[in-house]
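A.B. asks: requesting a structural model of the entry that follows:
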Amino acid sequence: MSSYNENNETVIRNEERHSSGGTVTKVAVAVALVAALGGWWYQSNQVSSVRQEMAQSQQKFEQLQSQMQTSATVAKAQVDETLAKMNDEVAKARQEALANSQRAAKQQAGRVMTTLTAKNEELTKQLEDYKQATEQKSTQVDEALNGIKGDVGTVRTDVDSTKTDLSQTKEDLKRMTGDMGVMSGLIATNSTELGELRKLGEKDYFEFTLPRNGQPQKVGEIRLALKKTDVKRNKFTMNVLADDKTVEKKDKNVNEPVQFYTSGARTPYEVVVNEIRKDQVIGYLAVPKVKTMAKR
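C.D. replies: I've put the predicted structure just below:
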């Protein structure tokens, strides 16, 4: 009987052990299942979150792409509009430039035409004036020729009369011997006779009015200094300065040829005083045309 009870107790303990081991296993399986379900749920949530984020990103990308396309379309429209405006402005500018150029060319052509017209009128007037002047000159020449023809006889008469007067004047001119004993030829006693001597052209004549101050005065190529006058006796005294030499001509008479030589002269110079006053004398200097001594 005790043996049976022992066996019974052993069986019961084994069964209890087996029952305890099965419970542990079930618990372990349940824990693993719960862990697996938790992992699956976590992963599912993660995937869903990722999918949601991807959907949002896709949506944002599509929105951004749409905005970019819209912006590109707007920008292209603005560029096209700007280009169209620029083309219009360029075309307008070309038309205005062409119009201005044509207008300027027309204005310039008008000015040139006006200038040419005025110049043509001026030349036409000058031609008419020249023609009238030529006709007038021709008439004057004809009248002058007729007058000359009529005056030829008168001129001849005047020439003959002049020759007669000149011959008479030559006769009136005096021939005297100078203070150096040289025949002076013709001398003049007044301005009229001096004019006749100039016409003969034999000598050069220099008139002078010489004051009595003792200071040399240039007359022609020489200098004269009046030192003394004697109105009552018609005499004078003067110094002649030529070739760095001074020669005194003392107590000379009115209309007397006062002669002196200069360097290289073959005929003497002559000083003739026609009028003697208290403080001055009036006369002329006669200089020969040929001054150089003849070579031997």
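A.B. asks: for the rest of this, base every contact and every neighbour count on C-alpha atoms.
C.D. replies: OK.
A.B. asks: hey, where'd the helices end up in the stretch 1-150 of the chain?
C.D. replies: Using DSSP state H, counting those that start in this stretch, the helices assigned to the stretch 1-150 of the chain run over residues 2-172.
A.B. asks: neighbours of Gln59, how many?
C.D. replies: Using other Cα atoms under 10 Å, Gln59 has 12 other residues around it.
A.B. asks: one more, so I can put them side by side:
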Amino acid sequence: MGDAAYPAPPSGSGIKTAILVGAIVALLAANVYMYLQLDRVKTDMAKLRESVLTEITNLRETSSVTSQTAKRHLDSLKDELETTRRQANSMATQAKAEALKHAEQLASQIEAEQKKQQEQVASQLSQVKQSADTQIAAVNTDVTGVKSQLGMTQAELQKTVADLKKVTGDLGVQSGYIATNGKELAALKRLGERNIIEFNLGKSKQPQRVGDISLTLKKADPKRNKYTIEVLADDKITEKKDRTINEPVQFYVAKGGRLPYEIVVNQVGKDKIVGYLSTPKDQVARN
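C.D. replies: Next up is the predicted model:
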């Protein structure tokens, strides 16, 4: 069979043409798609712009409202501050007035209390003065009485001292005043020239302490008013035998100096004697 039964294969230019046509179609399709996308983007941008403008408008309105609210609140605070200041000033004025009133009340109260205390002090001083005057008068009366008694006592003492006698003791030494009874003994003590130690000595085998010496009664004869004693002084015993009442019985001790000790017996009873020991005031050891 011949060539007419089969078509001839396309040439190379036909393929190129087909490819070019396909590319053009694809390009057109891409442009259409890009156009559509661009239009869509424009629409979205317009919507976005409108939304942004709306937000800005709303924000401005909100900001305006907020500013107005803040201003009103600030004005309210300013008004409240002013009111508070006026109240504070008013309260300060009132407090000052109340403080002044209270101070005046305190001053009046203090003045009243001071006046009351002054009156009480004056009353107490008057009472004290009256009591003192009464006591002074009583003391003056007592002093007058004491002076009178003292004068009488001194006069009596002088009279009693004048009645006292000075005699020579058993050692031949002139004695001081001799008391023969209780009244004269009291006067002798008041005279104060010598130390006076009274004793009531009973008969005993053991010495009895009288002042700084010891005495032992050996014999007592009330009928003859005589007695015998032993004197223990400076570790030495001296017997004074058959002495009579109111006779100064004298002896020396080391610390008595040049003045003798004296024993005077005023009463002689059965197995006892009553009298006193007289010692020098200034006792200095003899050389």
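A.B. asks: Phe251 of the second structure and Glu262 touch, don't they?
C.D. replies: Yes: between Phe251 of the second structure and Glu262 there is a contact under Cα atoms under 8 Å: 6.7 Å.
A.B. asks: give me the more crowded residue out of those two.
C.D. replies: Using other Cα under 10 Å as the criterion, Phe251 of the second structure and Glu262 rank with Glu262 on top: 23 against 18.
A.B. asks: which residue in the first structure aligns with that one?
C.D. replies: Aligned counterpart of Glu262 of the second structure in the first structure: Glu270 (TM-score structural alignment).
A.B. asks: quick check: its match is in a strand.
C.D. replies: Yes: judged by DSSP: H, G, I helix; E, B strand; the rest coil, Glu270 of the first structure forms part of a strand.
A.B. asks: I figured it hits Pro257, correct?
C.D. replies: Yes: when contacts are counted by Cα under 8 Å, Glu270 of the first structure is listed as touching Pro257 (5.6 Å).
A.B. asks: any common contacting residues for the two?
C.D. replies: Residues touching both Glu270 of the first structure and Pro257 by Cα atoms under 8 Å, 6 or more residues apart in numbering: Ser184.
A.B. asks: ok so, going back, residue contacts, the match of Glu262 of the second structure?
C.D. replies: By Cα under 8 Å, 6+ apart, Glu270 of the first structure lies in contact with 184, 257-260, 285-287.
A.B. asks: for the closest residue to Ala285 of the second structure other than its chain neighbours, what are its contacts?
C.D. replies: Leaving out its chain neighbours, the residue that sits closest to Ala285 of the second structure by Cα to Cα, 6 or more residues apart in numbering is Lys255, at 4.1 Å. Contact analysis of Lys255 of the second structure by Cα under 8 Å, 6+ apart lists 283-286.
A.B. asks: just to revisit the earlier point, out of the contacts of Glu270 of the first structure, grab the one that's most surrounded.
C.D. replies: Of all the contacts of Glu270 of the first structure, Pro257 has the most neighbours under the rule other Cα under 10 Å, reaching 28 neighbours.
A.B. asks: what does that residue align to in the second structure?
C.D. replies: Per TM-score structural alignment, the equivalent position to Pro257 of the first structure in the second structure is Pro248.
A.B. asks: give the contact list for the residue nearest to that match when sequence neighbours are not counted.
C.D. replies: For Pro248 of the second structure, ignoring the flanking residues on the chain, the nearest one in space by Cα to Cα, 6+ apart is Gly169 at 4.7 Å. The contact partners of Gly169 of the second structure, by Cα under 8 Å, 6+ apart, come to 175, 247-250.
A.B. asks: could the residues you listed be laid out in TSV, adding distance to Arg209 of the second structure and secondary structure?
C.D. replies: As requested, the contacts of Gly169 of the second structure are exported to TSV (distance: Cα to Cα, whole Å; DSSP: H, G, I helix; E, B strand; the rest coil):
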residue	distance to Arg209 of the second structure	secondary structure
Ser175	23	strand
Glu247	21	coil
Pro248	19	coil
Val249	17	strand
Gln250	17	strand
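A.B. asks: any idea how far the spatially most central residue of the second structure is from Glu111 of the second structure?
C.D. replies: For the second structure, the residue nearest the mean C-alpha position is Gln117 (27.1 Å; Cα atoms, centre = their mean). For Gln117 of the second structure, the distance to Glu111 of the second structure equals 10 Å [Cα to Cα, to the nearest Å].
A.B. asks: repeat for Ala162 of the second structure
C.D. replies: 72 Å.
A.B. asks: swap in Lys183 of the second structure?
C.D. replies: From Lys183 of the second structure to Glu111 of the second structure the distance is 69 Å (Cα to Cα).
A.B. asks: again, but for Leu27 of the second structure
C.D. replies: On the measure of Cα to Cα, Leu27 of the second structure and Glu111 of the second structure end up 120 Å apart.
A.B. asks: re the thing from before, the residue nearest to Pro248 of the second structure -> the first structure?
C.D. replies: Using TM-score structural alignment, Gly169 of the second structure sits opposite Gly178 in the first structure.
A.B. asks: equivalent analysis for Ile110 of the second structure, please.
C.D. replies: Aligned by TM-score structural alignment, Ile110 of the second structure pairs with Val112 of the first structure.
A.B. asks: neighbours around Leu185 of the second structure, how many?
C.D. replies: Neighbour tally, Leu185 of the second structure, other Cα under 10 Å: 21.
A.B. asks: pretty sure it contacts Leu191?
C.D. replies: No: counting by Cα under 8 Å, no contact exists between Leu185 of the second structure and Leu191, whose distance comes to 9.7 Å.
A.B. asks: same check for the contacts of Lys255 of the second structure, but in the first structure.
C.D. replies: With both residues aligned by TM-score structural alignment, their matches' Cα atoms under 8 Å, the first structure has none of the contacts of the contacts of Lys255 of the second structure.
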